[in-house]
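K.L.:
just the structure for this:
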Amino acid sequence: MFALGFVAKGFAAFVILSGAVSGALAQDTEPERCPRLIAFEALPVVPAALRLAQGTEQGESTVRLTYVGHSTFFIESPAGVTIATDYNDGVRPPVTPRIATMNIAHSSHRSYSPDPGIEHLLPGWGQDGEPAKWELTVDDVWLRNVTTNIRGGAAGVTRDANSMFVFEVAGLCILHLGHLHHVLTDDHLKALGRIDVVLAPVDGSYTLDVEGMIETLQKLQVPLVIPMHYFGPTTLNRFLTRMGDHYEVVLSDTPSVTLSRDSLPVQPTVLVLPGY
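P.N.:
Next up, the predicted model:
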């Protein structure tokens, strides 16, 4: 495991200002969860400097994220809440998560025999024609979903059958795109709010094609992208070659990373964790 740190000169000042504005608005309205930040174009361009170090500064609020494989990540909050994304019967974290999300496009994204010890099992598809709708707080984790369509069914498209899950933890807004099949609309972006870290399927065929995924990531304006669902080096490198025109690419030799609010890059960055 390593701690991810970046030079964020100028960005910290914006965060302070943003917090002051949010505090003023909170006097009249309830604070928005994961509100959107300004566009990257308005920020100073500072190359991301990756610091590989053991641990983090004392007192810093961090989240540990581990790539288990395929589209499953294991997320650990400062209070010890554990989350598994796209929980399935083939690729699972070593311990039972308190929260598990699932999707339905393929069997490798859901479980037919989930661990009974999971406290909150959240399918990303709905019932009786109604889309899935989740909003949940577990200790220091807040999460919700935003639905998208998937290919398949008699009409060629099944509406609202995939869920993108947003996790707010340690001051970060982490988005798992699930089995995304189409470019996000403005309505999706508005519903998602600010995203700091996106876990993105980059296979380019079963999910969204490479050009569509890059378009989606540029719309999201995320500081940090972590690829998933890439099957092997050929598919991954195809994505990284195209992303290298827009993002700095950092390769990790460990599947785990420790993230904090202060470690977000100013220059958009792709962090590759080993997996498949």
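K.L.:
please count neighbours and contacts with C-alpha atoms only from this point.
P.N.:
Will do.
K.L.:
and the strands in the stretch 51-200 of the chain?
P.N.:
Counting by DSSP state E, counting those that start in this stretch, one finds strands in the stretch 51-200 of the chain at the ranges 62-69, 72-76, 82-84, 99-102, 120-123, 135-138, 141-151, 157-169, 172-176, 197-201.
K.L.:
out of those strands, which gets nearest to Arg242?
P.N.:
Taking Cα to Cα, strand 197-201 is the member of the strands of the stretch 51-200 of the chain nearest to Arg242, at 14.4 Å.
K.L.:
can you add mean neighbour count and distance to His188 and give the strands of the stretch 51-200 of the chain back as CSV?
P.N.:
Shown next, in CSV, are these (neighbours: other Cα atoms under 10 Å; distance: least, Cα to Cα, whole Å):
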stretch, mean neighbour count, distance to His188
strand 62-69, 22, 25
strand 72-76, 25, 22
strand 82-84, 25, 23
strand 99-102, 24, 19
strand 120-123, 20, 19
strand 135-138, 12, 16
strand 141-151, 20, 7
strand 157-169, 22, 10
strand 172-176, 23, 12
strand 197-201, 24, 14
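K.L.:
need the ones you listed in TSV (columns: distance to Ile16).
P.N.:
Below are these laid out as TSV (distance: least, Cα to Cα, whole Å):
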stretch	distance to Ile16
strand 62-69	18
strand 72-76	26
strand 82-84	29
strand 99-102	32
strand 120-123	34
strand 135-138	25
strand 141-151	22
strand 157-169	19
strand 172-176	15
strand 197-201	20
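K.L.:
so for Asp253, which of those sits nearest?
P.N.:
Short answer: strand 62-69, nearest of these by Cα to Cα, at 11.7 Å.
K.L.:
and this one, please, so the two structures can be compared:
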Amino acid sequence: MLRWLLSMAVALTAPLPVVAQEKEPPRNFSQCQAIASRLPGATFARYEPSPASLFQPAAIADQPVKITYLGHSTFHIVTPGGVTIATDYNGWFKPPATPMVATMNNAHTTHYTLTPEPDIKYVLRGWSETPGEGIKHEVAIEDTFIRNVTTDINRWGRQAKDGNSIFIFEVQGLCIGHLGHLQQELDEGHYAEIGRLDVVMVPVDGGLTMGRESMSRVVQRLRARVILPMHRQGPVVDDFLSMFGPDYDQVMSSESTIEVSLRSLPKKPTIYVLKGAR
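P.N.:
Take a look at the predicted model:
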């Protein structure tokens, strides 16, 4: 009996075998999202980067990001680290060289292509191939972090859940957002996911996406310092501009390119109508 009790005590005190557990891959950190991201009405403070911050190598700190309007809803973004991005890439409006990254949404063929050039290293589709499911991108490329926030769209008369993606490009402390083919006013959940935006690219057609009143409310809620109109139809840019009062400056640029850095952001929110967008 004593021997049996001793053997049981040894068994109970013996170390348990180690069971291998799969670890979830670490998520990239978004500096553009508020810490209290789920609080309604949160105001996002301006972010001042330190040289040691992620995706901000000291050697290229505060160098500008170059943004060129190519047409429709396609912009060409060139980062200080040499990452090149084409937004809502459809293969028609092409940058000078094949971009490293192409983002798309599923609204119409003017916002995507099924045959992107094979030299494009990252093709980020803003919709899932599985109906009813969204898609999530969190991609770190050189000095750039790219993520997306999905919204619903009306595609050819049918509601497509999560068919549009708002892509956010985080570079050098800047938060650059492209609204894609936005057809719905954003709710607090969307704003929390987006976080702070310094630059926002906005469709201003006044109907194919949203009416000017609805779109102007979204822009004002996002509080970006640089607003870049896109996706226009006829003279609708003027209609869109009329929605903003003296709290906003307006610049009609003769150039299709703007260079932006965190330190060069205007103190007052400014709508830059680039060449080709008016």
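K.L.:
circling back: who wins for proximity to Tyr247 of structure 1 among the strands of the stretch 51-200 of structure 1?
P.N.:
Of these, nearest to Tyr247 of structure 1 by Cα to Cα is strand 197-201, at 13.5 Å.
K.L.:
what's that closest one aligned against in structure 2?
P.N.:
On structure 2, the counterpart of strand 197-201 of structure 1 by TM-score structural alignment is residues 199-203.
K.L.:
how close does that stretch sit to structure 1?
P.N.:
Following superposition, stretch 199-203 of structure 2 is found to deviate from structure 1 by 0.4 Å on average (mean Cα distance after the TM-score superposition for structure 1).
K.L.:
other residues contacting that stretch?
P.N.:
Applying Cα atoms under 8 Å, 6 or more residues apart in numbering, the contact partners of stretch 199-203 of structure 2 are 73, 174-182, 209, 219, 224-232.
K.L.:
next step: those residues restricted to helices.
P.N.:
Val219 (DSSP state H).
K.L.:
got a quick PyMOL command for the buried subset of the contacts of stretch 199-203 of structure 2?
P.N.:
Of the contacts of stretch 199-203 of structure 2, the buried ones go into a single PyMOL selection, burial set by 16 or more other Cα atoms under 10 Å:
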select buried, resi 73+174+175+176+177+178+179+180+181+182+209+224+225+226+227+228+229+230+231+232
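K.L.:
so in structure 1, which helix runs the longest?
P.N.:
helix 11-25.
K.L.:
got the buried residues for it?
P.N.:
11, 22.
K.L.:
what does stretch 101-115 of structure 2 give?
P.N.:
101-107, 110-113.
K.L.:
next one: stretch 188-199 of structure 2
P.N.:
Quick answer for stretch 188-199 of structure 2 (16+ other Cα under 10 Å): 190-199.
K.L.:
okay, how far is it across that stretch, tip to tip?
P.N.:
19 Å (Cα to Cα, to the nearest Å).
K.L.:
against structure 1, where does stretch 90-102 of structure 2 fall?
P.N.:
Using TM-score structural alignment, stretch 90-102 of structure 2 pairs with 88-100 in structure 1.
K.L.:
gap between the matching stretch and the chain center?
P.N.:
On the basis of Cα atoms, centre = their mean, to the nearest Å, stretch 88-100 of structure 1 is displaced by 17 Å from the centre of the chain it belongs to.
K.L.:
which residues touch that stretch?
P.N.:
So stretch 88-100 of structure 1 is in contact with 68-70, 72-74, 81-87, 102, 107-115, 117-122, going by Cα under 8 Å, 6+ apart.
K.L.:
how near is the closest residue to Ile166 of structure 2 other than its chain neighbours to Gly134 of structure 2?
P.N.:
Distance criterion Cα to Cα, 6 or more residues apart in numbering; nearest residue to Ile166 of structure 2, sequence neighbours excluded, is Leu179 at 4.6 Å. As judged by Cα to Cα, Leu179 of structure 2 and Gly134 of structure 2 stand 16 Å apart.
K.L.:
one more: Thr103 of structure 2?
P.N.:
Plainly put, Thr103 of structure 2 is 15 Å away from Gly134 of structure 2 if you go by Cα to Cα.
K.L.:
again with Arg217 of structure 2
P.N.:
Arg217 of structure 2 is 25 Å from Gly134 of structure 2, where distance means Cα to Cα.
K.L.:
which of the two has more residues huddled nearby?
P.N.:
Gly134 (19 against 14; other Cα atoms under 10 Å).
K.L.:
now for that one: which residues touch it?
P.N.:
Gly134 of structure 2 sits next to 127-128, 150, 161-163 when contact means Cα under 8 Å, 6+ apart.
K.L.:
next: Asp139 of structure 1.
P.N.:
Here Asp139 of structure 1 is in contact with 79, 81 (criterion: Cα under 8 Å, 6+ apart).
K.L.:
ok, the counterpart of it in structure 2 to Ile60 of structure 2 distance?
P.N.:
The equivalent of Asp139 of structure 1 in structure 2 is Glu142 (alignment by TM-score structural alignment). Separation of Glu142 of structure 2 from Ile60 of structure 2 (Cα to Cα): 12 Å.
K.L.:
who touches both of these two?
P.N.:
Gly81.
K.L.:
returning to what we had before: tell me which two of the buried residues of stretch 101-115 of structure 2 sit farthest apart.
P.N.:
Taking Cα to Cα, the two most distant members of the buried residues of stretch 101-115 of structure 2 are Val101 and Ala107; they sit 19.1 Å apart.
K.L.:
okay, which residue is most central for structure 1?
P.N.:
Nearest residue to the geometric centre of structure 1 (Cα atoms, centre = their mean): Leu175, 2.7 Å.
K.L.:
and that one, what's its match in structure 2?
P.N.:
Mapped onto structure 2 by TM-score structural alignment, Leu175 of structure 1 lines up with Gly177.
K.L.:
list the contacts for that match?
P.N.:
Counting by Cα under 8 Å, 6+ apart, Gly177 of structure 2 touches 166-169, 197-201.
K.L.:
and those as a markdown table, adding distance to Lys275 of structure 2?
P.N.:
Output for the contacts of Gly177 of structure 2, formatted as a markdown table (distance: Cα to Cα, whole Å):
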| residue | distance to Lys275 of structure 2 |
| --- | --- |
| Ile166 | 23 |
| Phe167 | 23 |
| Ile168 | 23 |
| Phe169 | 22 |
| Leu197 | 23 |
| Asp198 | 21 |
| Val199 | 17 |
| Val200 | 17 |
| Met201 | 14 |
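K.L.:
and which of the residues you listed is nearest Ile258 of structure 2?
P.N.:
The nearest one, if we look at those relative to Ile258 of structure 2 and count by Cα to Cα, is Val199, at 11.0 Å.
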